[in-house]
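> return atomic coordinates for the entry below.
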Amino acid sequence: MSNRLTNILIPVISVLLGIIVGTIIMLVSGYDPVAGYSALWQGIFGEVYYVGETIRQVTPYILAGLAVAFAFRTGLFNIGVEGQLIVGWLAAVWVGIAFDDLPKYIHLPMAVIAAALAGAIWGFIPGLLKAKYRVHEVIVTIMMNYIALHVTNSIIRDVLTERKDRTDYIADSASLSSPFFESITDYSRLHWGIFIALACVFIMWFLLEKTTRGYELRSVGFNQHASQYAGMNVNGNIILSMVISGAFAGLAGAMEGLGTFGYASIKGGFTGVGFDGIAVALLGGNVAIGVVFAALLFGGLKVGALNMPLEAGIPNELVDIIIALIIFFVASGYMIRYLIQRFSKKGVK
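Prediction:
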């Protein structure tokens, strides 16, 4: 069996195993799995409103997954996507409030770029420490998450608003919301950000697969010593990788600040989107198109889960368990790969 086919089968089998074990848990807990999964399906595709909400949820998942996947493809593990997303969210809203007299064709791109720059700067710091002092990026990015959370809360509370809980709404000229999408999806919160996310999917694929710089980034991630011997700038590529990864994460924050909510609020904890991005990247095999399909799955599960208590009486926590099981089986990919290879060898004989 080819390696590419195996890479496709592993996430598919992981999802199926997660669903099967989730079914067993529902039965043991006294719930009807058929009714549960039917309610989940209806919560994703049953109405155009749910479809719009699913795509809206998928949008930041794609960008968060790209952030994790890009760093992983270049030999780094960016656990700081959550923090980079939060500072991107704040930067986008800040620009969206501060420059309310600009035309939309200037104001909206400015707010989106501000989010990408904020996330890139937040990724630059662990990248620099990794390149210059070999400080492990996992430790630094975890700490940067908490710094981002508390710094943004302080700025919102003491600088941007007197309301103490959230900022004012952004100007219409900085909003990603669309009356067109509202009209065709029964007033869901679907916005133009999905096209930004899909454009970033193409950018990641093109950069890593079709450019010299992408080849260098992947080479440094694969073997730093060989890359340095070949004349590549190892430290520069490490920093650049974290900057690009952070920019993707910052854009995920812009999708929330400029599209879904239209404001920035005091956060009692993390949004969870950045951490879910790790699972999206793993399930998507750390490739651009795989991230899209994984984001569709996770976004569908998140939105569809809201319908399960209403129609089947099944608590949302069971969906979280299914997601956790899928992640577990993806993390056990080496075991699944081994079993696939064993069965394929027996089939050849």
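
> going by C-alpha atoms from here, please, whenever you check contacts or count neighbours.
Noted.

> T271: what secondary structure?
Of the three states, T271 takes coil according to DSSP: H, G, I helix; E, B strand; the rest coil.

> show me the contacts for the residue lying closest to it once chain neighbours are set aside.
Excluding the flanking residues, the one nearest T271 by Cα to Cα, 6 or more residues apart in numbering is E82, at 7.4 Å. If you count contacts by Cα atoms under 8 Å, 6 or more residues apart in numbering, E82 has them with N145, A249, F270, T271, G272, V273, G274, F275.

> contacting residues around the residue positioned nearest the centre of the chain?
Of all residues in the chain, the one closest to the mean position by Cα atoms, centre = their mean is A64, 2.2 Å from it. When contacts are counted by Cα under 8 Å, 6+ apart, A64 touches V81, L85, F248, A249, A252, V273, G274, D276, G277, I278.

> would you map the helices across the stretch 101-250 of the chain?
For the stretch 101-250 of the chain, the helices defined by DSSP state H, counting those that start in this stretch occupy 104-133, 137-155, 179-184, 193-210, 212-222, 224-229, 234-254.

> if we can go back for a sec, what angle separates the helix or strand containing the residue nearest to the centre of the chain from helix 193-210?
Under the criterion of DSSP states H and E, A64 resides in helix 48-73. With axes from the mean of the first three to the mean of the last three Cα atoms, to 10 degrees defining the directions, helix 48-73 sits at 30 degrees from helix 193-210.

> which parts of helix 48-73 are buried?
Going by neighbour count (16 or more other Cα atoms under 10 Å), the buried part of helix 48-73 is 49-73.

> and if you look at stretch 117-133?
Those would be 117-131, for stretch 117-133 by 16+ other Cα under 10 Å.

> what's T54 in contact with, if anything?
Taking Cα under 8 Å, 6+ apart, we find T54 in contact with I44, L296, G299, G300, V303, G304.

> let's see this one next, to set against the first:
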Amino acid sequence: MTPAPLPRWVDLILLPLLNLSVAFLVAGLVVLAIGEDPLEATRILLYGALGWGEGIGFTLYYATSFIFTGLAVAVAFHAGLFNIGGEGQAYVGGLGVAVVCLALDRYVQWWITAPLAALGGAAFGAAWAFVPAYLQATRGSHVVITTIMFNFIAASLMIWLLVDVLAPPGQMSPESRTFEAGGRLPQLDGLMALIGVDTGSAPVNLSLILALLAAWGVWLLIWRTRLGYEMRTFGANRDAAIYAGVSPLRITVVAMLISGGLAGLMALNPVMGEQHRLLFEFVGGAGFVGIAVALMGRAHPAGVVAAALLFGVLYQGGAELAFEKPAITRDMIVMIQGLVILFAGALEFLFRPALGRLFAGAARREAA
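The predicted structure is shown next:
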């Protein structure tokens, strides 16, 4: 039997909150099982992420990366595609950012380098998504499999480039040279100080503003343009979209190019905004977290931003919790994040049938 449709506010707000509450309840039981107080652990986690200026800065820094990768997954979702190659696309996007910064940082100011680096990151990320998209559209190769494979290829490519091509002579660590001032994004400590938040050494930088603009741009694209309408139609009913004249090749390739470009933009945050050089593993799993962010945010830009902030809280607050409570190790923090992903993603429809029956019964009683 087809589940009863839910009110929009239930689908977008109540159901994610219910899934999230159950995830934290299960995590609390695990914390209780090892002899720690779940309420005290929650207090430390929230204070570590939101209770002081530097913690807020780190939370926003992590959230910035998750906004980009979450938007990347969300755009593909709307076209009926499951792009789990954000990790590799962000890796290669970092190469695009680094190439621009290494070429220009000694000659121009950051405000000239930054837009070119953003274009470089987006272009390299989009290029890395093109081959899986083309294979999906023309050969039927499943985009999930090809994007997974391309994640590993990207990691191997970056190791070779950082060791044999980009590393300065005599340097042993796999990284490029440090960028000069012209290749560094400004920090947002001054802006945050205007609202009374001292972010200290937190690396929250200008890419946060770009991430929010990207979320607004994705909203415009998906719900205010013809291309976005075609993508949503294609994702909802492929056969009907093709019958209406929508080209599956064009939609698949364009959606994946936009998705890969957004993932590539993520590299601005750590490469140009924090480390000021290209490092191995600078993505830090943000491409995979973006999948959970898009699922929890229901592939809507506003939901993606909110979910990215939640995972920013988990990352920063989890680090503080592991420091304050040695019994709660980093592995347990990863477990808590995994529970959130499990209930927000894999078990997304766990409570939907019951809620559907509840609201359907309420609607019948109201009609009677």
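
> the residue nearest to the centre of structure 1 matches what in structure 2?
Under the alignment (TM-score structural alignment), A64 of structure 1 pairs with T69 in structure 2.

> before we move on, back to that, and the helices of the stretch 101-250 of structure 1 as CSV, adding distance to K349 of structure 1?
As requested, the helices of the stretch 101-250 of structure 1 are arranged in CSV below (distance: least, Cα to Cα, whole Å):
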stretch, distance to K349 of structure 1
helix 104-133, 48
helix 137-155, 45
helix 179-184, 55
helix 193-210, 36
helix 212-222, 35
helix 224-229, 39
helix 234-254, 45
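
> tell me which of those sits most buried.
Across the helices of the stretch 101-250 of structure 1, the average number of neighbours (mean count of other Cα atoms under 10 Å) peaks for helix 234-254, which reaches a mean of 29.

> packing partners of that one?
helix 48-73, helix 81-98, helix 104-133, helix 212-222, helix 224-229 (3 or more Cα pairs under 8 Å, 6 or more residues apart in numbering; DSSP states H and E).

> would you mind getting the average deviation of the first one from structure 2?
By mean Cα distance after the TM-score superposition for structure 1, the fitted helix 48-73 of structure 1 averages 0.5 Å away from its aligned residues in structure 2.

> hang on, the earlier thing: how near is the alignment partner in structure 2 of the residue nearest to T271 of structure 1 to Y315 of structure 2?
Using TM-score structural alignment, the equivalent of E82 of structure 1 in structure 2 is E87. To Y315 of structure 2, E87 of structure 2 is 17 Å away according to Cα to Cα, to the nearest Å.

> same deal with P115 of structure 2?
For P115 of structure 2 relative to Y315 of structure 2 (Cα to Cα), the value is 28 Å.

> quick one: map D186 of structure 1 onto structure 2.
So, by TM-score structural alignment, D186 of structure 1 is matched to G200.

> cool, and W122 of structure 1?
Looks like W122 of structure 1 aligns to W128 there (TM-score structural alignment).

> check contacts around the residue nearest to its match when sequence neighbours are not counted.
Leaving aside its sequence neighbours, W128 of structure 2 sits nearest to Q89 (Cα to Cα, 6+ apart; 5.8 Å). Q89 of structure 2 sits next to F124, G125, A126, W128, A129, N151, A154, G260, G261, A263, G264 when contact means Cα under 8 Å, 6+ apart.

> got it, and S201 of structure 2?
Contacts of S201 of structure 2 by Cα under 8 Å, 6+ apart are E54.

> who touches P16 of structure 2 in this structure?
Neighbours of P16 of structure 2 in contact, by Cα under 8 Å, 6+ apart: M296, G297, A344, E348.

> which non-adjacent residue is nearest the third one?
Taking Cα to Cα, 6+ apart as the measure, A344 of structure 2 lies nearest to M296, with 5.3 Å between them; neighbours along the chain are not counted.

> from A181 of structure 2, how far off is the one you found?
Applying Cα to Cα to M296 of structure 2 and A181 of structure 2 gives a distance of 38 Å.

> so the match of W122 of structure 1 touches V92, yeah?
Yes. Applying Cα atoms under 8 Å as the test, W128 of structure 2 and V92 come out as touching, 7.0 Å apart.

> before we move on, the earlier item: quick check: the residue nearest to W128 of structure 2 vs W219 of structure 2, distance?
Counting by Cα to Cα, the gap from Q89 of structure 2 to W219 of structure 2 is 22 Å.

> most neighbours among the contacts of A64 of structure 1, please name it.
Neighbour counts for those (other Cα atoms under 10 Å) peak at A249, which has 40 neighbours.

> show me what that residue aligns to in structure 2.
Under the alignment (TM-score structural alignment), A249 of structure 1 maps onto A263 of structure 2.

> repeat for N223 of structure 1
Using TM-score structural alignment, N223 of structure 1 pairs with N237 in structure 2.

> next, count neighbours for its match.
As a burial measure, N237 of structure 2 scores 12 neighbours (other Cα under 10 Å).

> how much space between R166 of structure 1 and A116 of structure 1?
Note on R166 of structure 1: its distance to A116 of structure 1, by Cα to Cα, is 21 Å.
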